[in-house]
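# Turn this into a model:
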Amino acid sequence: MGTLVSLISAFISGEAAAALRRARITTILYGVAGVFALCGVGFLIGAAYVWLASRFGPLATCLGFGIGFLVIAGLILVIHKLTTGRQSRRRARQRKADLTGLGITAALALLPALSKSKGGLGVVLAPALALVAYAIYRENVKPAPGKPDRDDPR
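The predicted model follows:
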């Protein structure tokens, strides 16, 4: 049995080392390809500059390229800001749902042990009824006119 385990672990570690080597080579190749792609884009931008400078003059072309790149940078930042806020709200909702599920699972796991304890079902039902009553209360209470609801994700 020990021989089989050592054989399997050697096979797995050999496969892991080979996979790591392939991943390293792939990463290096993608990095080199990325550098050449950036060089190509740089030459294309240079060619566009030379072509436009011959048509509109060097000063107007420089101004146009500068303004164009600033507009692109601004658009990237605005899009990033919008998507980050949306992702943050989505993560908060997911975290809340996960914690709720975890709490329910823990309560259900403890239910048999608590029902057999000295207090019996009273120990379990009193907090559960209080939580249900609070949830009903929160759902039916309207927020004040000037104050937004705390649970509203907007």
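
# For the rest of this, base every contact and every neighbour count on C-alpha atoms.
Fine.

# mind checking how far L38 is from I12?
38 Å (Cα to Cα, to the nearest Å).

# and what of R22?
Applying Cα to Cα to R22 and I12 gives a distance of 15 Å.

# Count the neighbours of T61 for me.
Residue neighbour count, defined by other Cα atoms under 10 Å, stands at 19 for T61.

# Spit out the contact partners of the residue nearest to the spatial centre of the chain.
By Cα atoms, centre = their mean, the mean C-alpha position of the chain lies nearest to Q87, the distance being 6.4 Å. Shown in contact with Q87 (Cα atoms under 8 Å, 6 or more residues apart in numbering): no residues.

# quick one more, to check against the first:
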Amino acid sequence: MLTQLITKIFTGEAGVFFARMRTVAILYAVMGIFALGLLGFLLGALFIWLASIYGALATALGFAAACLLGLVVLYIVLMIARRPPKDRASDRLQRDIASVASVAAISNLPLLMRSVRRRRSLLLVPVAGIGIFAAVRALSAIRRR
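Have a look, this model is predicted:
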């Protein structure tokens, strides 16, 4: 989707793209409302069915226990996700750098493979680069401690 946005900006059709995205977002919002209604009716039907089998009190206590368990799980996820913004920004930057590097490597792969076929000694360049990268990361990890 990001590549579509970039190409639309360069070709001058960004307004059409944003209008289409706004329409899609509205449709997704309506679908979400219907999905919430569906979920509500399914939970109501499940409650009625279980209440006919186990009784209303036992079913209500079971639903309460399930909701409590869901809250505990969500709280744990929230505590894991609530890291300092600096760490999250650093992680995001690392992912962006990795994606750009992988795209560049994949796009240049045919040229690199032809060069390596001609001169086998070129294989030492990436090995040395990986070694230097690992050494720099190890030193920066030691320095941070």
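
# rewinding a little: how close does the residue nearest to the centre of structure 1 sit to H80 of structure 1?
From Q87 of structure 1 to H80 of structure 1 the distance is 10 Å (Cα to Cα).

# Just to confirm, what residue in structure 1 is aligned with V72 of structure 2?
Under the alignment defined by TM-score structural alignment, V72 of structure 2 corresponds to G74 in structure 1.

# Check the gap between its match and D151 of structure 1 for me.
32 Å.

# Look at those two and report which has more neighbours.
G74 (12 against 6).

# Where does that one sit, in terms of helix or strand?
Mapping G74 of structure 1 onto the secondary structure by DSSP states H and E places it in helix 58-115.

# That helix: how far from the chain's middle?
Distance of helix 58-115 of structure 1 from its chain centroid, counting by Cα atoms, centre = their mean, to the nearest Å, is 6 Å.

# Over to stretch 129-136 of structure 2?
28 Å.

# Onto which residues of structure 1 does that stretch map?
Under TM-score structural alignment, there's no match for stretch 129-136 of structure 2.

# got it, and stretch 46-55 of structure 2?
Under the criterion TM-score structural alignment, stretch 46-55 of structure 2 matches residues 48-57.

# And that stretch, what's buried?
Buried residues in stretch 48-57 of structure 1, defined by neighbour count with 16 or more other Cα atoms under 10 Å: 49, 52.

# swap in stretch 29-49 of structure 2?
F47.

# how far apart are that stretch and its match in structure 1?
Comparison of stretch 29-49 of structure 2 with structure 1 after fitting gives an average deviation of 0.6 Å (mean Cα distance after the TM-score superposition for structure 1).

# So what does T23 of structure 2 match up with in structure 1?
Checking TM-score structural alignment: T23 of structure 2 goes with I25.

# So what's the residue count around its match?
12.

# Check the gap between it and I136 of structure 1 for me.
In terms of Cα to Cα, I25 of structure 1 sits 59 Å off from I136 of structure 1.
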